[in-house]
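Student: Have a look; sequence and predicted model below, questions after that.
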Amino acid sequence: MDLWKARIVAIEAAEAAGTLLRRGACGRFDVREKGAADVLTSLDLESERVIVERIRAGYPRHRIISEELGVIDGDDAWSWVIDPLDGTNNLAIGLPVYGIGLALCHDGVPMLGVIHDPVSDRTWSAIRGRGAWISRNRALSRPADRRRRRPLLAWSQGYAVSPDDPMASALRLLLERMAGRVLQLWAPLTYWVMLARGDIDGIVGYRIGEVDLHAGVVIAREVGIDIRDLSGAPFEERLGDMSETRSLVAGPEDVVDRLLRLGPPAERLRTRLADLWTAERAVAHAPEPPDWR
């Protein structure tokens, strides 16, 4: 398998879809509810069609996993993971923060990642063990160590995380106290590019999805970013079952170490919040007191 050729095919597919999104965002497009706190637009589907057609033309036997179409059967040894529009909610309200991500996995291991930003018309890519690039051939090097006293962090969570999830709430509260700023942009691919460039210092992802994960992980790894799960163990990069169960911290090693130290206090705070919300629900559902008048 020629990964250099696959990288170009993926870049061209992402950039073609990006042109479509950039033009479409200036006009009218359909928006409908997809689930809790999530929407689907006609641009998602048009972008997906463009990307899938190009990948199918180049690699007709490969399996494709795409956000809206689901699984398109093929050779399980090689799987493309496609997010045709990461940040749909942003685009739907006119916020120009969204992207396109493609990853190619071999036996579940991400080997190639491409992220395209349609707004700036820039593309980042990486091949596992061979480097990372911006545009076609400009090397993307390890970001400079800025050593901020209060790091600039990004928070990402899966759509299945409920508003009263005590661990999510505990982590966000502690991150707000630690960080100079916590970004919550609902565009994880944008976070990975910002981290790889050094614009932000770290990412905390809680019960995150798969389609907007692997392209960013490949790029981040190739510029020396440390990625671990919340226990501190190395993050399992292999393609999963699409269930939003994995969590991570990512950044330079010293930032990751600081983030992992939040684990014990987050667990204690989680317990207190869970008790508080249990009591709150009990009060909310208690019967009305009798009227003794």
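Tutor: It's in.
Student: use CA for all of it now, contacts and neighbours both
Tutor: Fine.
Student: buried sites along stretch 224-238?
Tutor: Residues Ile225, Asp226, Ile227, Arg228, Asp229, Leu230, Gly232, Phe235 are the ones in stretch 224-238 that count as buried (16 or more other C-alpha atoms under 10 Å).
Student: Can I get those residues in CSV including distance to His106 and secondary structure?
Tutor: What follows is the buried residues of stretch 224-238, written out as CSV (distance: C-alpha to C-alpha, whole Å; DSSP: H, G, I helix; E, B strand; the rest coil):
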residue, distance to His106, secondary structure
Ile225, 22, coil
Asp226, 22, strand
Ile227, 20, strand
Arg228, 21, strand
Asp229, 22, coil
Leu230, 26, coil
Gly232, 26, coil
Phe235, 18, coil
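Student: Could you identify the most distant pair in the residues you listed?
Tutor: By the measure C-alpha to C-alpha, the buried residues of stretch 224-238 have their two most distant members at Ile225 and Leu230, which lie 15.7 Å apart.
Student: Going along the chain, name the helices of the protein.
Tutor: For the chain, applying DSSP state H gives helices covering 3-24, 42-58, 88-92, 166-178, 188-197, 214-222, 253-260, 263-284.
Student: and those, which is most packed in?
Tutor: helix 214-222 (a mean of 27; mean count of other C-alpha atoms under 10 Å).
Student: wait, what's in contact with Arg130?
Tutor: Listed by C-alpha atoms under 8 Å, 6 or more residues apart in numbering, the contact set of Arg130 reads Glu222.
Student: here comes the other one, which I'd like you to weigh against the first:
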Amino acid sequence: MIELAISAAKEAGKILLENFGKIEQVDRKGERELVSNVDLASEKKIIDMIKSKYPDHDILCEESGLQERASDYRWIIDPMDGTHNYIYGINMFGVSIALEYKGEIILGVINLPYSNELYWAEKGKGAYFNDERIYVSKRGMKNALAIYDSGLYKETTHRTGFLANIVGKIFNIRVFGASTRHLTYVARGSADLQIEYGDKPWDFAAGGLLVEEAGGKITQLDGSKWNIYVESYISSNGVFHDEIVDLYKNYAEQSLKDQ
């Protein structure tokens, strides 16, 4: 199954690369969400490849939604993560494919085609980047590079308020506009912490497994166990994860008092 996921991610990545800078059609699917003809072509390629080998499997996609066949297996697909980057000519975008078995993510593949980066992981078998085993960093909070994406939603003030609480406790902060990029940076040790708001299952199902298999940690903001249905989460190298969770809890508690 991992071979199929890798092949599908590569083929979808070719579609993204071939059309980068040549977007013909962009539609709105929400107040701040865009979808292009390339998203749809990439998604169709992945679905067709999966259906040709596993026609009875369930499929959950960003654009076409859930195709349910009462299977224990469900593929979770983001045919183009970082759509806004892609549409605006920013080269940080990727393909994410995960496979869930009885509610547990058992494999994940991320292809970042512009930079020729392929990541994959299987449950209990480690995480890999272009055939090399990868591990999270061992840096502590003081020297940490963090990725913080609050999204542009109604709750933005609350979310950026928490950022102000940690900015003086870490080394630096970045935002790249694509969960696939954020999670792979944590998994390979380029970043030490990621705080993400407003994600969907297809955004981080594969990347969450990558982080765990690379030795990192991912939880909900309050430290409880993550699952693909939570929209906000913390991923990290695990070294100072609990400290970040405590900071968030204290901030959330104080925010309630101040209301």
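Tutor: Ah, there it is. The structure displayed is predicted, hence computed values, not measured ones.
Student: how near is the equivalent of Ile100 of the first structure over in the second structure to Asp258 of the second structure?
Tutor: If you follow Ile100 of the first structure across to the second structure using TM-score structural alignment, you land on Val95. Separation of Val95 of the second structure from Asp258 of the second structure (C-alpha to C-alpha, to the nearest Å): 41 Å.
Student: Over to Glu196 of the second structure?
Tutor: In this structure, Glu196 of the second structure lies at 23 Å from Asp258 of the second structure, with C-alpha to C-alpha as the measure.
Student: Repeat that for Ile59 of the second structure.
Tutor: Distance, Ile59 of the second structure to Asp258 of the second structure, by C-alpha to C-alpha: 43 Å.
Student: Distance-wise, check the closest residue to Ile127 of the first structure other than its chain neighbours relative to Arg32 of the first structure.
Tutor: Excluding its sequence neighbours, the residue lying closest to Ile127 of the first structure (C-alpha to C-alpha, 6 or more residues apart in numbering) is Leu112, at 4.6 Å. Taking C-alpha to C-alpha as the measure, Leu112 of the first structure falls 32 Å from Arg32 of the first structure.
Student: So for these two, which sits in the more crowded spot?
Tutor: Taking other C-alpha atoms under 10 Å, Leu112 of the first structure and Arg32 do not tie; Leu112 has more neighbours (29 against 11).
Student: Give me the nearest residue to the residue nearest to the spatial centre of the second structure, chain neighbours excluded.
Tutor: For the second structure, the residue nearest the mean C-alpha position is Phe204 (3.1 Å; C-alpha atoms, centre = their mean). Nearest residue to Phe204 of the second structure, sequence neighbours excluded (C-alpha to C-alpha, 6+ apart): Ser179, at 6.5 Å.
Student: Next, work out how far apart the one you found and Gln25 of the second structure are.
Tutor: With distances taken as C-alpha to C-alpha, Ser179 of the second structure is found 23 Å from Gln25 of the second structure.
Student: ditto for Glu132 of the second structure
Tutor: 38 Å.
Student: cool, Val239 of the second structure as well?
Tutor: 44 Å.
Student: Need the buried residues of stretch 224-238 of the first structure in CSV (columns: distance to Asp165 of the first structure).
Tutor: As requested, those are exported to CSV (distance: C-alpha to C-alpha, whole Å):
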residue, distance to Asp165 of the first structure
Ile225, 28
Asp226, 27
Ile227, 23
Arg228, 22
Asp229, 18
Leu230, 16
Gly232, 21
Phe235, 22
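Student: Among those residues, find me the one that's closest to Val9 of the first structure.
Tutor: Ile225 (25.7 Å).
Student: tell me the contacts of that closest one?
Tutor: Taking C-alpha under 8 Å, 6+ apart as the test, what Ile225 of the first structure contacts is Ala196, Ala250, Gly251, Pro252, Glu253.
Student: Could you rerun that using 10 Å?
Tutor: Ile225 of the first structure makes contacts with 142-143, 192, 195-196, 201-202, 217-219, 250-253, 256, as judged by C-alpha atoms under 10 Å, 6 or more residues apart in numbering.
Student: Kindly report the same for Tyr233 of the second structure.
Tutor: Counting by C-alpha under 10 Å, 6+ apart, Tyr233 of the second structure touches 194-199, 204, 208, 218-227, 245.
Student: again with Ile228 of the second structure
Tutor: 76, 100, 103-105, 199-206, 208.
Student: How about the contacts made by Ile127 of the first structure?
Tutor: Contacts for Ile127 of the first structure (C-alpha under 10 Å, 6+ apart) come out as 3-4, 6-7, 103-104, 110-114, 133, 215, 218-219, 221-222.
Student: Over to Asp78 of the second structure?
Tutor: If you count contacts by C-alpha under 10 Å, 6+ apart, Asp78 of the second structure has them with 9, 39, 42-43, 46, 60-63, 94-98, 110, 180, 200-206.
Student: when you align them, which residue in the first structure goes with it?
Tutor: Aligned against the first structure by TM-score structural alignment, Asp78 of the second structure finds its counterpart in Asp83.
Student: Quick check: the gap between the closest residue to that match other than its chain neighbours and Leu273 of the first structure.
Tutor: Excluding the flanking residues, the one nearest Asp83 of the first structure by C-alpha to C-alpha, 6+ apart is Gly101, at 5.0 Å. Gly101 of the first structure sits at a distance of 36 Å from Leu273 of the first structure (criterion: C-alpha to C-alpha).
Student: How about Gly224 of the first structure?
Tutor: 36 Å.
Student: how many other residues sit next to the equivalent of Gly108 of the second structure over in the first structure?
Tutor: Counting by TM-score structural alignment, Gly108 of the second structure lines up with Gly113 in the first structure. Other residues near Gly113 of the first structure come to 29 when the count uses other C-alpha under 10 Å.
Student: burial of Leu262 of the first structure, as a residue count?
Tutor: Neighbour tally, Leu262 of the first structure, other C-alpha under 10 Å: 16.
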